[in-house]
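Peer 1: my questions concern the predicted model and sequence given below.
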Amino acid sequence: MARVFEFIKDITDRKDLWKITVKVKDKWNATKEGKDFFQIVVVDSKGDDIFVLVPNELKQKFENEIPITVNNTYTMQNFQVTKNDDQFKPSHHEFKLRFTGGTLVEDVNVHQIADPVAKFKSFGDILNGDFREDYLYDVIGLVDEVGYQQPHYGNRKVQVNFILRDLGNNVINCTLWENYALKFFNVQNKANEGPTIVFMKYAKVKHAGLLTGNTFNIVSLAAGIESGTITNVTETPSQMMSQSSGGSQFTPYTAEQKFTHNAEVMPLSKIVQLAEDTKCVTVVDTVKIKPNKSGWYYLTCYKCPKQCFGDAPPYRCIDKHETETEIIRYKMDIEVAAGDVKATCVFWDRECAQLLGISASDLRAEMLGIGITNHLVYPVQMDEITGRTIAVKLKWQVKWKTGSVMAIHDGADFVNEIQSSFPPGDGPQGNLIKSDKTIAKSEPYGEIDPFFAHKYSDELDDE
């Protein structure tokens, strides 16, 4: 009598003679102790999956004689069944399977098994600690902010840190490494003004945030909501975001909504009276640059956003990371005003580059080209920063009595909209000055990386 088909959910180690019909969900190669093998995750008609290891001695057989391919269906039977005790588990099944010399694989694409549906881990669960660090999860979200970037190979791995947001406005910190980071940079460069949605399969979750490793992860990205389906997924990014957040319709923030998100809109006169650190949006006139002993730029660490010190490489930050090459970033104290109220705001690399239309490294190269090496000599281009009326998103820091600028916007309609919410006399007195270098939506200018040193401003010299 032939053995009947059974379901993945019923598999235990009470026997090895299981017979299942499955579709190959994912496959990847691996190496251990110099021996190559491959691993797969298979799913059955009920949507349950299980992790399968094909050892080195069977690798050629199941790649050439009976090739196992993603999205194909098979009948598989006879395995070694053991506890799923791997450090990181792409399947949450209690057990895992290993092919043996007695494993039989046949009936290629005979069975009709639907494509597996992604089971997204909600951001709420992650933030509430409702996850296991040994489980790998599927995660999807909208890129809300991009932080530290290492886009090129050098002293360390290629890396990008960013924040993902879901439909419920929950946010988690994420890191992509090497090939996945390069894929992210490629999509970001093509995104123009559209949002970027990231879909990560088999992501590692930690209490400090969400990180992806380099063993199991499959990262799909979509630039723009109308970009179509994501690789290996039959739903559009919008549909997947809705599924991940309980069916809500996905509507991305406009640039203006994102600008004011998680910030209080108030005039500068109210900001300077705040008793605690607060994120604010306001409208100001840029009055003048306030020179200080740090000059108009500084060296930053390749590994973190902190300032580096030294007259020659290797430069070192306060965490003692060593940086072999000069990474130049803007940092300038600028006096701003609204009516009779004045304050000092720290403008960081991204915002200065947007106002000037040139990166700090390129401007310094111009200065070196004319023989000026002193960082206390402010280029004449700096004059373009003053005399502007702009909307700023800043973090008012009570300790320093300064605002750390997080984003800027010079759109006349948006500036007027923000200013119209202020009491009479609380707004800037100057007219909006437009230049050929439009700031747009606080997106990076050219090849300038978004920079998040403003989040660490207490660690930099503000004297």
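Peer 2: Sure, I can see it.

Peer 1: only C-alpha atoms from now on, for both contacts and neighbour counts.
Peer 2: Fine.

Peer 1: where do the helices of the stretch 1-150 of the chain begin and end?
Peer 2: Assigned by DSSP state H, counting those that start in this stretch, the stretch 1-150 of the chain shows helices spanning 56-59, 123-127.

Peer 1: contact partners of the first one?
Peer 2: If I follow you right, that is helix 56-59. 35-38, 99-101 (C-alpha atoms under 8 Å, 6 or more residues apart in numbering).

Peer 1: one more to weigh against that first structure:
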Amino acid sequence: MSRKVDSVKDINNSKETWRLAVRIMDVWSVVNNKGIEHLEMIVMDSLGDRIQVLIRHDHLLKWKEVIKENMTCIINNGSVYNNDFQWKVCDHSKKLVFLGGTTMKAIELQNIPPKGYFFKDFGEILQGKCKTDRLEDIIGVVSEINHIQSNTPGKKVVVSVVLKDLKGNCINCNLWEIYGSKFLAYYNDPKNNGAIVILLTHAMETLCVTVATTLKFTVSKYGWFYYGCTRCSSKAPNPEKAYECSCGQNVEQPIPRYKIEIYVSNGESKYRFVFWDSECAAILGMTAEFMHNSMVENGEYDPMVYPDELEMLLNKKMAFRVKVQPTFSQASVWKLCDDEAFVKEIENDYIVEDV
């Protein structure tokens, strides 16, 4: 008598004798800071339910060459634990861990859907209907390049773009290292002159929303602006010289762009927020280039002298969407709103104080 197949949605920690008929949707290797490697993967059954699977380092050699992405198979036996992965890729509350007694047999299973994507709606992301420990699939067309950080000593390639979906919703997206380099190579190729669509799997949402009041400037050694590309907001390697930016622009004369650090508070809590060019220009009603030129016309060349007009950024209560950077004890402002009704709505509906 053959054993019946269990459904992924029914997996719990009541037993280890599970029998699953699944497709391997994705598989990847993880190496920790001690150089120890393990495998993680996502499997899906015929009902479309998914669960995250862990193969520990002591079972790695047995399975690393056997498991192939998109294969269908029968898996027998495995331990079940709470899904405590730092980054989760599906909604199942449990994870399956391979045992020494786990077996797997490759078999053609036509009733299991082929590998696909579970795209997260941009509208839900903008409304905060997402989990910060969840990796999502997203797709959108590139509508704008915000910033390009080149591969220089001590820094990795980062390309910040704005993605737009079919409904017109926009979100900011960072492409790191190899993904940023691939994007730039495609973007700067003269043969590719159409719209650029980006599809990301297992993308991470690292932004959060808060309400705070701006207090005072944090004076950095760079002053209130930096010199950047005329096309994107990437920093110029030398404001005195022409150069070719990573975005493909030949920059004859870099232009000043806002980068201002401000202390903000929410009750007794204080933190440093970094305000970038577009946000500052929107509030002040003038570009950093215009303000800098006005200073120079009045005989002031020192970037450490903060113009009086910048005071308009202070003593404002606003709703912020920020990317927290704990390594530098600061947060980068991605979007802000000072509309009183909206700020009140955010406070009432989303901001919860811990007791």
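Peer 2: In hand now; what should we look at? Just so you know, these numbers come straight off a predicted model, no measurement behind them.

Peer 1: any idea what the TM-score is?
Peer 2: In this superposition the chains share a TM-score of 0.61, using TM-score structural alignment, normalised by the length of structure 2; 243 aligned residues with a C-alpha RMSD of 3.4 Å.

Peer 1: rewinding a little: need the helices of the stretch 1-150 of structure 1 in TSV (columns: distance to F414 of structure 1 and mean neighbour count).
Peer 2: Listed next are the helices of the stretch 1-150 of structure 1 as TSV, based on distance: least, C-alpha to C-alpha, whole Å; neighbours: other C-alpha atoms under 10 Å:
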stretch	distance to F414 of structure 1	mean neighbour count
helix 56-59	61	16
helix 123-127	31	17
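
Peer 1: closest to Q112 of structure 1 out of those helices?
Peer 2: Each of the helices of the stretch 1-150 of structure 1 has some distance to Q112 of structure 1 by C-alpha to C-alpha; the shortest is helix 56-59, at 25.9 Å.

Peer 1: that closest one vs structure 2, average offset?
Peer 2: On superposition with structure 2, the mean distance recorded for helix 56-59 of structure 1 (mean C-alpha distance after the TM-score superposition for structure 1) is 1.2 Å.

Peer 1: rewinding a little: now for the helices of the stretch 1-150 of structure 1, which one comes closest to C345 of structure 1?
Peer 2: helix 123-127 (32.5 Å).

Peer 1: counting by contacts, list what the closest one packs against.
Peer 2: On a contact count with 3 or more C-alpha pairs under 8 Å, 6 or more residues apart in numbering; DSSP states H and E, helix 123-127 of structure 1 meets strand 171-177.

Peer 1: check the mean deviation of the strand it packs on from structure 2.
Peer 2: Mean deviation for strand 171-177 of structure 1: 0.8 Å (mean C-alpha distance after the TM-score superposition for structure 1).

Peer 1: and the contacts of that strand?
Peer 2: 123, 127, 157-165, 208-214.

Peer 1: could you redo the last one with a cut-off of 6 Å?
Peer 2: Applying C-alpha atoms under 6 Å, 6 or more residues apart in numbering, the external contacts of strand 171-177 of structure 1 come out as 158-165, 209-212.

Peer 1: and the furthest pair within the residues you listed?
Peer 2: Greatest spatial distance among those (C-alpha to C-alpha): V158 and R165, at 23.0 Å.

Peer 1: related to what we said a few turns ago, next, format the contacts of strand 171-177 of structure 1 as JSON lines and append secondary structure.
Peer 2: Putting the contacts of strand 171-177 of structure 1 into JSON lines (DSSP: H, G, I helix; E, B strand; the rest coil) gives the following:
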{"residue": "V158", "secondary structure": "coil"}
{"residue": "Q159", "secondary structure": "strand"}
{"residue": "V160", "secondary structure": "strand"}
{"residue": "N161", "secondary structure": "strand"}
{"residue": "F162", "secondary structure": "strand"}
{"residue": "I163", "secondary structure": "strand"}
{"residue": "L164", "secondary structure": "strand"}
{"residue": "R165", "secondary structure": "strand"}
{"residue": "G209", "secondary structure": "strand"}
{"residue": "L210", "secondary structure": "strand"}
{"residue": "L211", "secondary structure": "strand"}
{"residue": "T212", "secondary structure": "coil"}
